[in-house]
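J.: Sequence below, structure please.
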Amino acid sequence: MKSVKQYSLAELAEFLQVEVKGDASCVVSGISTLQDSVSGTLSFLANPAYEKYLAGTKAAAVLLSPEMAEGFAGNALVMKNPYLGFAKVSRLFERGDGEQVGIHATAFVDQTAEVAETAWIGPGAVIESGVRVEAGVRVLANTVVGSDCIIGEGTILKANVTLCHGVTVGKRVIIHNGAVVGADGFGFANQSGKWVKIAQLGGVVIGDDVEIGANTTIDRGALDNTIIHDGVKLDNLIQIAHNVEIGCNTAIAGCTGISGSTKIGSGCTIAGGVGIAGHLSIADGVHVAGMAMISKSITESGTVWSSGSVGTMPVKDWRRSTVRFRQLDEMAKRIRALEKKGE
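T.: Below is the predicted model of the structure:
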């Protein structure tokens, strides 16, 4: 039986470097939402829409902003960003996959591979020739690591991940179940109506502290590498094509598709279901709203982009309508000027 993790508010306050309001000896053994809280848990208020649940919460303590803590009679951990506090504390209650080290009896590790003594290679996993697995790495069940891959310290490859040959993964990376990194990019040349495959000769380079969601795919480069820089967070079911480059600390939500050779800047946020055409550049700090289709480069940093649906139509009509849509503001000003003239 697994022991229940418990922390006093004093311990959590020290961990977060925040102030305690109320009983610092109060002990919590889990996290809950305000509205569904139970005794002995820690809750948080980050969205004003949930303030109505604060007075009646059953949580033993709540993460609150200084403004909200003023009128709250219960125990609280007080900080400017309660949601960030929730994120950090949640890791304390996270269930691990065990603390094994070594190589499971059913795993296959090629004799030319280097596996650190503190790494774990789980049941059914395959480590091919020339692979380097560094300290503290965890390769879970049935994961395949192709030849000449490098996996940095503290990285976790969840069950059924596939790293194709020549993939480099940095430190403290998490790659979730079913992700495929380094498959061939979609490259073909047309010869008299038939498709001739272009060999994909590049690799994939993933930086430190990256997280890659379940069933996400990242294709290898055609000639140069596909590059995912430090701190990037990728949701589930994302397609990243060959030679894409994603800048540091960019976050991308599920079902987004990024076409080949596009470069995305640092600190961007891309919402779910976005489509990004190939060979584009997106500046730093850009936010793209859900279901948008990005068909041209975005050169201005910190801007917000969106696109609506106008229904299905022939592509010639769609292109003409798109041009006219961009002219609507100017047309509206001209119409208003004409109306004033006629008054």
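
J.: For the rest of this, base every contact and every neighbour count on C-alpha atoms.
T.: Fine.

J.: By residue count, tell me the biggest helix in this structure.
T.: Ranked by residue count under DSSP state H, the longest helix found in the chain is helix 328-342.

J.: from the chain's centre, how far out does that one sit?
T.: On the basis of Cα atoms, centre = their mean, to the nearest Å, the separation between the geometric centre of helix 328-342 and that of its chain is 45 Å.

J.: ok, and what's touching it?
T.: Contact with helix 328-342 is made by no outside residue, as judged by Cα atoms under 8 Å, 6 or more residues apart in numbering.

J.: buried residues in it?
T.: Of the residues in helix 328-342, none is buried by neighbour count under the rule 16 or more other Cα atoms under 10 Å.

J.: Likewise for stretch 221-230?
T.: For stretch 221-230, using 16+ other Cα under 10 Å, the buried residues are Gly221, Ala222, Asp224, Asn225, Thr226, Ile227, Ile228, His229, Asp230.

J.: Could you export those residues as JSON lines, including distance to Lys194 and secondary structure?
T.: Putting those into JSON lines (distance: Cα to Cα, whole Å; DSSP: H, G, I helix; E, B strand; the rest coil) gives the following:
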{"residue": "Gly221", "distance to Lys194": "23", "secondary structure": "coil"}
{"residue": "Ala222", "distance to Lys194": "20", "secondary structure": "coil"}
{"residue": "Asp224", "distance to Lys194": "26", "secondary structure": "coil"}
{"residue": "Asn225", "distance to Lys194": "27", "secondary structure": "coil"}
{"residue": "Thr226", "distance to Lys194": "27", "secondary structure": "strand"}
{"residue": "Ile227", "distance to Lys194": "31", "secondary structure": "strand"}
{"residue": "Ile228", "distance to Lys194": "33", "secondary structure": "strand"}
{"residue": "His229", "distance to Lys194": "36", "secondary structure": "coil"}
{"residue": "Asp230", "distance to Lys194": "40", "secondary structure": "coil"}
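
J.: To check against the first, give me the structure of this:
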Amino acid sequence: MAFTLAEVAERIGAEIVGDPEAVVGGLGALEHAGAGDLTHLSSTAYRRFLPGTSATAVILARGDAAACPTNALVVDNPYHAYAVASTLFETRPAAEPGVHPRAVVDPSARLGDGVSVGPHAVVMADAELGARVSIGPGASVGAGTVLGADTVVLANATLYHGVRLGERCIVHSGAVIGADGFGFAPDAAGRLQAIAQVGGVTIGNDVSIGALSAVDRGAIDDTVIADGVKIDNLVQVGHNCDIGAHTVICGCTGIVGSTRIGRHCILGGGVGVGGDGPVEICDGVTVSAMTHVTSSIDEPGVYSGGTLHGKTRRWKRSALRFAELDSMAKRLARLEKEVGTR
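T.: Here you go, the predicted model:
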């Protein structure tokens, strides 16, 4: 598929500096793009590649247009504009409407217009699939689960019973939504009794759930993920979490049950959220990768924790000194008392 720059500019709201009839047929990285490619410049770290690019067109900010050796598509927000333009070149095969002969769909399930159910997929009793929903090969949709229009569930994803997804969501392969929350109560002998998890999972519109991620069902009330949330691969969301709209959760993050996260937050890769009690994070918080959040955050900003990498010998020395800080502080206090400075 190919588009003129005039067509691309109309889609992304860009001003063209150059030839509006030039044609692009694919995407390329700024430093590697060639003739026929569309690329973008959205970070100063890559500005050095702009003068030498061979791309047919570059999406960029007005301040970079003068240095562009080729056609420019000038916008206020190049990264967002590139994201919109990239959808023109989507390579994921479109699912054909209809139910594959090797799929299993319960007679009580309700399927909207244009629904696609792939081979070996299962749609259980009383499930409801909105218009143009796509269920990939081997995926499972539990009893009474409801999927809004244009939602995509990719191969081998699992949606348990009583899950609700909004419109235009995407659930990637291997993700599990609605498994039991991790709840057990010990008896006097220490034997663990599972607590029935009778809540569900409610997910808003335009939510993305990454491959092999898990969103547990609520113990009593639902686990809630609001509109526009983006969850990366290998993320664990515990039971009864409430995640605010347009929050981003990066890979390998674990969020303990009953955590509340506000709107427009970013949790970097490998973040752990959980302490002695429920944690609440307010709107507009960014948590750096590998940080362990053990208490609530009530002020927007960027938060970091943990130790940085270094050569092993130096890191070991630092770790040993860290372990000695308490005794060193006590010795210092004793010395200050002796010399009368405290």
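
J.: TM-score for the pair, please.
T.: Scored by TM-score structural alignment, normalised by the length of structure 2, the superposition of the two chains gives a TM-score of 0.89; 318 aligned residues with a Cα RMSD of 2.3 Å.

J.: Quick check: the farthest pair among the buried residues of stretch 221-230 of structure 1?
T.: When those are compared pair by pair using Cα to Cα, the two farthest from each other are Ala222 and Asp230, 22.0 Å apart.

J.: got a list of what the aligned residue in structure 1 for Val146 of structure 2 touches?
T.: Val146 of structure 2 maps onto Ile150 in structure 1 when the alignment is built from TM-score structural alignment. By Cα under 8 Å, 6+ apart, the residues touching Ile150 of structure 1 are Val131, Arg132, Val133, Glu134, Gly166, Val167, Thr168, Val169.

J.: Once you drop chain neighbours, what's closest to the counterpart of the fourth one in structure 2?
T.: I take that to be Glu134 of structure 1. Taking TM-score structural alignment as the alignment basis, one finds that Glu134 of structure 1 is matched in structure 2 by Gly130. Nearest non-adjacent residue to Gly130 of structure 2, counting by Cα to Cα, 6 or more residues apart in numbering: Ala149, 4.3 Å away.

J.: go on, Gly257 of structure 2?
T.: What sits nearest to Gly257 of structure 2 in space, not counting adjacent residues and going by Cα to Cα, 6+ apart, is Gly238, at 4.0 Å.

J.: mind listing what that neighbour touches?
T.: When the contact criterion is Cα under 8 Å, 6+ apart, the partners of Gly238 of structure 2 are Gly181, Phe182, Val215, Asp216, Arg217, Gly254, Ile255, Val256, Gly257, Ser258, Thr259.

J.: swap in Gly181 of structure 2?
T.: With contacts defined as Cα under 8 Å, 6+ apart, the neighbours of Gly181 of structure 2 are Gln197, Asp216, Arg217, Gly218, Ala219, Gly238, His239, Gly257.

J.: Could you check how far it is from Ile266 of structure 2?
T.: Note on Gly181 of structure 2: its distance to Ile266 of structure 2, by Cα to Cα, to the nearest Å, is 24 Å.

J.: and if you look at Tyr82 of structure 2?
T.: Plainly put, Tyr82 of structure 2 is 21 Å away from Ile266 of structure 2 if you go by Cα to Cα.

J.: how about stretch 75-93 of structure 2: buried residues?
T.: Applying 16+ other Cα under 10 Å to stretch 75-93 of structure 2 flags Val75, Pro78, Tyr79, Ala81, Tyr82, Ala85, Ser86, Leu88 as buried.

J.: now the helices for structure 2?
T.: Going by DSSP H, structure 2 shows helices at 5-12, 78-86, 312-323, 325-339.

J.: Make TSV from the buried residues of stretch 221-230 of structure 1 and add distance to Glu117 of structure 1 to it.
T.: Putting the buried residues of stretch 221-230 of structure 1 into TSV (distance: Cα to Cα, whole Å) gives the following:
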residue	distance to Glu117 of structure 1
Gly221	32
Ala222	35
Asp224	33
Asn225	30
Thr226	30
Ile227	29
Ile228	28
His229	28
Asp230	26
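
J.: Residue in structure 1 paired with Pro107 of structure 2?
T.: Under the alignment (TM-score structural alignment), Pro107 of structure 2 maps onto Gln111.

J.: Now for its match: which residues touch it?
T.: Shown here is Gln111 of structure 1, whose contacts under the criterion Cα under 8 Å, 6+ apart are Ser129.

J.: picking up where we left off before, so which of the helices of structure 2 gets nearest Val302 of structure 2?
T.: With Cα to Cα as the yardstick, what comes closest out of the helices of structure 2 is helix 78-86 (21.4 Å).

J.: how far apart are the closest one and its match in structure 1?
T.: Overlaying structure 1 shows helix 78-86 of structure 2 at a mean distance of 1.0 Å from the equivalent residues (mean Cα distance after the TM-score superposition for structure 1).

J.: Counting by contacts, list what that helix packs against.
T.: With contacts defined as 3 or more Cα pairs under 8 Å, 6 or more residues apart in numbering; DSSP states H and E, helix 78-86 of structure 2 has these neighbours: helix 5-12, strand 37-40, strand 57-60.

J.: Burial-wise, tell me which of those comes out on top.
T.: Among these, ranked by average contacts under mean count of other Cα atoms under 10 Å, first place goes to strand 57-60 (a mean of 29).
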